[in-house]
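> Have a look; sequence and predicted model below, questions after that.
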Amino acid sequence: MEYKGYTGTVEFSVPDKCFHGRVLGITHLFTYEGNTFDELEKDFKEYIDDYLFDCEQERVKPQKPFSGTLNIRIGSELHKNIALEARKKEKP
């Protein structure tokens, strides 16, 4: 699901007999649920609207999902090897 640039998952819990999901791409943990898909979608959109409203009220910038920045840990040895290989391929 997508709404105002935010993406949410759609899953179904057999034991609970309900749909649930979470917002992807931000550090805040937002979950939502519903007995039908329509209820799930409504809850998802309400969470996003509430989040954006709260950010506005608190004068903080809302997190942008999938901002284009990716931080990964690859280990110092691999980092060094990649940097050295990249340096070798540079043209003088």
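Ah, there it is. Numbering: from 1, shown residues only.

> C-alpha from now on. contacts and neighbour counts both.
OK.

> measure stretch 27-43 end to end?
19 Å (CA to CA, to the nearest Å).

> List of residues touching that stretch?
Contact with stretch 27-43 is made by M1, K17, C18, F19, H20, G21, R22, V23, F44, Y47, as judged by CA atoms under 8 Å, 6 or more residues apart in numbering.

> quick one: buried residues of the lengthiest helix in the chain?
Across the chain, the longest stretch assigned as helix under DSSP state H is helix 37-58. Within helix 37-58, the residues scored as buried using 16 or more other CA atoms under 10 Å are F37, E39, L40, E41, D43, F44, K45, Y47, I48, Y51, L52.

> Pick out the most distant pair among these.
Based on CA to CA, the longest span within the buried residues of helix 37-58 runs between F37 and L52 and measures 22.7 Å.

> Buried only: go through the contacts of stretch 27-43 for me.
Neighbour counting with 16+ other CA under 10 Å marks C18, F19, H20, G21, R22, V23, F44, Y47 as buried within the contacts of stretch 27-43.

> let's bring in a second model and compare:
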Amino acid sequence: MINVMKIDGYDAVINYDPDIEMFRGEFINLNGGADFYAADINGLQTEGKASLAMFLKMCEEDGVSPKKQYSGKFNVRLSPELHESLVLKAAAAGKSINQLVVDSISHTVADGF
């Protein structure tokens, strides 16, 4: 199931909330929170545009960039056994651990949604 909706060039993850019997959209990669709710796709698009417009207006008023900036670094926690296997696999491939992880993630992300 593809649960990403693009609204005015920004991505939002969509999930269904059975407790309120509505879909919830949440924009990602923003410097703050912007979410919206609706019962159907048309409503999600309408509410998403309104939520995004409000968020962008607030960013402009506050003089901040709406998009989150990423450093390109993140920590990963894994078991000692998996860490050991990763070191072995990287060495056998003639790569650093970092390059093996980047290659693996690139392959996974390139598969798309």
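Received it, and whenever you're ready, just let me know what you need. This is a predicted model, so every value here is computed, not measured.

> Take the buried ones among the contacts of stretch 27-43 of structure 1 and keep only those in strands.
Among those, the ones falling in strands (DSSP state E) are C18, F19, H20, G21, R22, V23.

> Now which residue in structure 2 aligns to the third one?
By TM-score structural alignment, H20 of structure 1 lines up with R24 in structure 2.

> That match and P18 touch, don't they?
No - here R24 of structure 2 does not reach P18: they are 10.3 Å apart, not a contact under CA atoms under 8 Å.

> mind checking the longest strand of structure 2?
Per DSSP E, structure 2 has its longest strand at strand 10-17.

> Can you tell me what sits against it?
Here strand 10-17 of structure 2 has contacts from N3, V4, M5, K6, M22, F23, R24, G25, E26, F27, I28, N29, using CA under 8 Å, 6+ apart.

> swap the cut-off to 7 Å and go again
Contact with strand 10-17 of structure 2 is made by N3, V4, M5, K6, M22, F23, R24, G25, E26, F27, I28, as judged by CA atoms under 7 Å, 6 or more residues apart in numbering.

> Now for the residue of structure 2 most remote from its centre: which residues touch it?
Distance from the C-alpha centroid of structure 2, by CA atoms, centre = their mean, peaks at A92 (32.1 Å). Residues in contact with A92 of structure 2 (CA under 7 Å, 6+ apart): none are found.

> Just the element for it, please.
helix 80-93 (DSSP states H and E).

> Give the buried residues for that helix.
Under the neighbour-count criterion of 16+ other CA under 10 Å, helix 80-93 of structure 2 has L86, A90 buried.

> need the next SSE after it, C-terminal direction.
The helix or strand immediately downstream of helix 80-93 of structure 2 is helix 97-110, counting by DSSP H and E.

> distance of the aligned partner of S51 of structure 2 in structure 1 from T69 of structure 1?
Taking TM-score structural alignment, the alignment pairs S51 of structure 2 with Y47 from structure 1. Per CA to CA, Y47 of structure 1 is found 24 Å from T69 of structure 1.

> do the same with T27 of structure 1
To T69 of structure 1, T27 of structure 1 is 13 Å away according to CA to CA.

> Check L78 of structure 1 too.
20 Å.
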